[in-house]
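In: Got a predicted structure here, sequence first:
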Amino acid sequence: MFQRPQHLLSRAAQTHRVIFFEEPIRKPAAPDLPRLERHPTPSGVEVVVPILPDNMDEAASEDAQRVLIDGLLAGTRPDIAWYYTPMSLGFTTHLKPVVTVYDCMDELSAFRGASPQLTLLERRLLRQADVVFTGGRSLYEAKLGLHPRVHLFTSGVDAAHFAQSRALRDAGTPGPADQENIPHPRIGWFGVIDERMDLALLDEVAALRPDWSFVMIGPVVKIDPASLPQRPNIHWLGGRRMDELPAYLAGWDCGFMNFALNESTRFISPTKTPEYLAAGVPVVSTPIKDVVRSWGAEGLVGIADNAEDTVAAIEAAMAKPRAEWQPKADRLLAQGSWDGIWSSMHDLLRQAASTKVAGDGAVSSRAVASPNHV
């Protein structure tokens, strides 16, 4: 997945050393464990993965990760500790960075399988953080009274990347082999397939319109693959790289965000909404609060909460000429570039650093980042 953390930290890597400290992978106990695997990326971000023995308990795991991260930093003090999960506090509170950032992109405590410690650890992180960013308006409103410096940065869009879909579509370029023979109209989804997806709604809509094809792209996470609805017109293609997505989107007639309405989706602000629109694909969504307020109110996303209304909304979205809605979408998308978001965030980091370090109005060239659960 190439989402908010990857977009922001790849831009941070243009001026900072960025180490993305991943969640651990468990393997059978061996003499060389625990250890770190280090993976450079083309963006300049170094991804670091702790490999821990599978018989290590939680306390020992935190101790091991603390030793590993200390060895990685070799005694240097990080300028920035950038958190996507409060669970990383267990092995990083001793680092004493110049600036601590909490970029809250999800209400992780509401996710299936979330640690019971998450809520308590988030309170600790909010006390330690110098600045808090949120990935959606609902999250912003939820965190606003918990920290004096909470800033709303809804997720942006790499408009140029996804706009490749329009050029491919207009040119009649053949699509990916595993999609090319799927009949139109194609209704598509890309993203993680987990407990946030309303699988029953997908099944009902597919049953109502057996002449429509539903193309589902993404990894299945935290749910039993056997729970996925199986119909001749539902096509589960698995995960794809970000650079492959425009070719798939070029062959879609509508995007379908069939999010369930539950605690895990209460605060979400899906990044795929602007990505679909940038690709020139009309969108229908269940009534996720941030989608309704940001995109439904602008008439750019159809909203429906049951199968019959969803079918009607998709039909209306596909019937509306792209020339009628694309210019308005493009104007709004231009306000949410990842470059602009990172520039504004970086200014706030400079301000936070200058407040803590007298006379120093700039953040220097090292950052430590810890990962999200998604």
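Out: Noted; the coordinates are in hand.
In: Going by C-alpha atoms from here, please, whenever you check contacts or count neighbours.
Out: Will do.
In: I'd like the next helix or strand past the lengthiest strand in the chain.
Out: Identified as the longest strand of the chain according to DSSP state E is strand 46-53. Sequence-wise, the next helix or strand downstream of strand 46-53 (DSSP states H and E) is helix 58-73.
In: what distance separates that next one from the centre of its chain?
Out: Chain-centre distance of helix 58-73: 26 Å, with C-alpha atoms, centre = their mean, to the nearest Å.
In: That helix packs against which elements?
Out: Applying 3 or more C-alpha pairs under 8 Å, 6 or more residues apart in numbering; DSSP states H and E, one finds that helix 58-73 makes contact with strand 46-53.
In: hmm, 10 Å instead?
Out: Packing partners of helix 58-73 (3 or more C-alpha pairs under 10 Å, 6 or more residues apart in numbering; DSSP states H and E): strand 17-21, strand 35-40, strand 46-53.
In: Presented hereafter is structure B, for comparison with structure A:
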Amino acid sequence: MQRADVVFTGGYSIWEAKRALHANAHAFPSSVDVAHFAAARAPQQEPADQADIAHPRLGFYGVIDERFDVELLRSIATQRPHWQWVMIGPVVKIDPAELPQADNIHYLGGKSYDQLPGYLSGWEVALMPFAMNASTRFISPTKTPEYLAGGCPVVSTPIHDVVRTYGDTGVVRIADTPDAFVAACEAALRDGADREQLLETADQVLGDMSWDHTYDLMKEKLTWKQ
């Protein structure tokens, strides 16, 4: 790091941990391609493997690995058997046999980036059920602004960067226990019922989080040696 002229970190938590190592370090939380995910705000043709899943649907997309709280999913799916839990993404670094199995949990496998808005548009709540462990200590999940751009209220475990950036927005609810997570999902379902207010607040939160804006800010920080 000392050989670098400038250091960019992918979020505030890693910046807070490393800023003492470099005098010119700057935090850049996850950005979003708003236009791509905003397609989920309009009705989409249901993907075939999601079309027959009942509502309400509460979904997650991303890699299902050691960062994913398997026991949290097991508990919340048991507590709310009439809710449908849609899990999208490849299973890596963990044994698939460890994943909870139930009639209301649906593992749809990995999907392409272009397919994600089509799935997101069919959900009532978007989830970030991350485990609180060493693997998640410094993450700044890109899916947070993606979910919001898609017009979905979000429920997350208390990941530091999520709490810092979105914790008081009203469209991202934070929960640290299975019971609290279920309660937060119930509140998020109510939030989604006022669609106009949800979208207005989400847009205010997203503000200047585009990748283009992040690029411009990074470019301003670059000072080339002559």
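Out: Nice, thanks for sending it over. Since we're looking at a predicted model, the values are computed, not measured.
In: Any chance you could compute the TM-score here?
Out: For this chain pair, the superposition-based TM-score is 0.95 by TM-score structural alignment, normalised by the length of the second structure; 224 aligned residues with a C-alpha RMSD of 1.2 Å.
In: sorry, back to before: can I get the helices and strands packed on helix 58-73 of the first structure in JSON lines with distance to residue 199 of the first structure and mean neighbour count?
Out: Shown next, in JSON lines, are those (distance: least, C-alpha to C-alpha, whole Å; neighbours: other C-alpha atoms under 10 Å):
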{"stretch": "strand 17-21", "distance to residue 199 of the first structure": "33", "mean neighbour count": "23"}
{"stretch": "strand 35-40", "distance to residue 199 of the first structure": "35", "mean neighbour count": "14"}
{"stretch": "strand 46-53", "distance to residue 199 of the first structure": "32", "mean neighbour count": "20"}
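In: So for residue 339 of the first structure, which of those strands sits nearest?
Out: Closest approach to residue 339 of the first structure among those is made by strand 17-21 (16.8 Å; C-alpha to C-alpha).
In: Which residue range of the second structure does that closest one align onto?
Out: Under TM-score structural alignment, strand 17-21 of the first structure has no counterpart anywhere in the second structure.
In: Would you state the strands of the second structure in chain order?
Out: Using DSSP E, strands in the second structure cover 7-9, 25-27, 57-61, 84-88, 105-109, 125-128, 154-156, 172-174.
In: average distance between the second one and the first structure?
Out: I take that to be strand 25-27 of the second structure. Compared with the first structure after fitting, strand 25-27 of the second structure has a mean deviation of 0.8 Å; criterion: mean C-alpha distance after the TM-score superposition for the first structure.
In: What distance do you get for the equivalent of residue 184 of the first structure over in the second structure to residue 122 of the second structure?
Out: In the second structure, residue 184 of the first structure lines up with residue 55, judged by TM-score structural alignment. Distance of residue 55 of the second structure to residue 122 of the second structure, given as C-alpha to C-alpha, to the nearest Å: 9 Å.
In: Between the two, which is the more surrounded one?
Out: Between residue 55 of the second structure and residue 122, counted using other C-alpha atoms under 10 Å, the more crowded position is residue 122 (25 against 13).
In: Tell me the spacing between whichever residue in the first structure pairs up with the more buried one and residue 239 of the first structure.
Out: Superposed on the first structure with TM-score structural alignment, residue 122 of the second structure falls opposite residue 251. For residue 251 of the first structure, the distance to residue 239 of the first structure equals 17 Å [C-alpha to C-alpha].
In: and if you look at residue 188 of the first structure?
Out: Taking C-alpha to C-alpha as the measure, residue 188 of the first structure falls 13 Å from residue 239 of the first structure.
In: got any residues that touch both of those two?
Out: Here residue 188 of the first structure and residue 239 have 216, 217 as joint contacts, going by C-alpha atoms under 10 Å, 6 or more residues apart in numbering.
In: can you name the residues of the second structure that stretch 268-286 of the first structure overlays?
Out: The aligned range for stretch 268-286 of the first structure is 139-157, by TM-score structural alignment.
In: Could you do stretch 226-241 of the first structure as well?
Out: Using TM-score structural alignment, stretch 226-241 of the first structure pairs with 97-112 in the second structure.
In: That stretch spans what distance, first to last residue?
Out: Across stretch 97-112 of the second structure, the terminal residues are separated by 24 Å (C-alpha to C-alpha).
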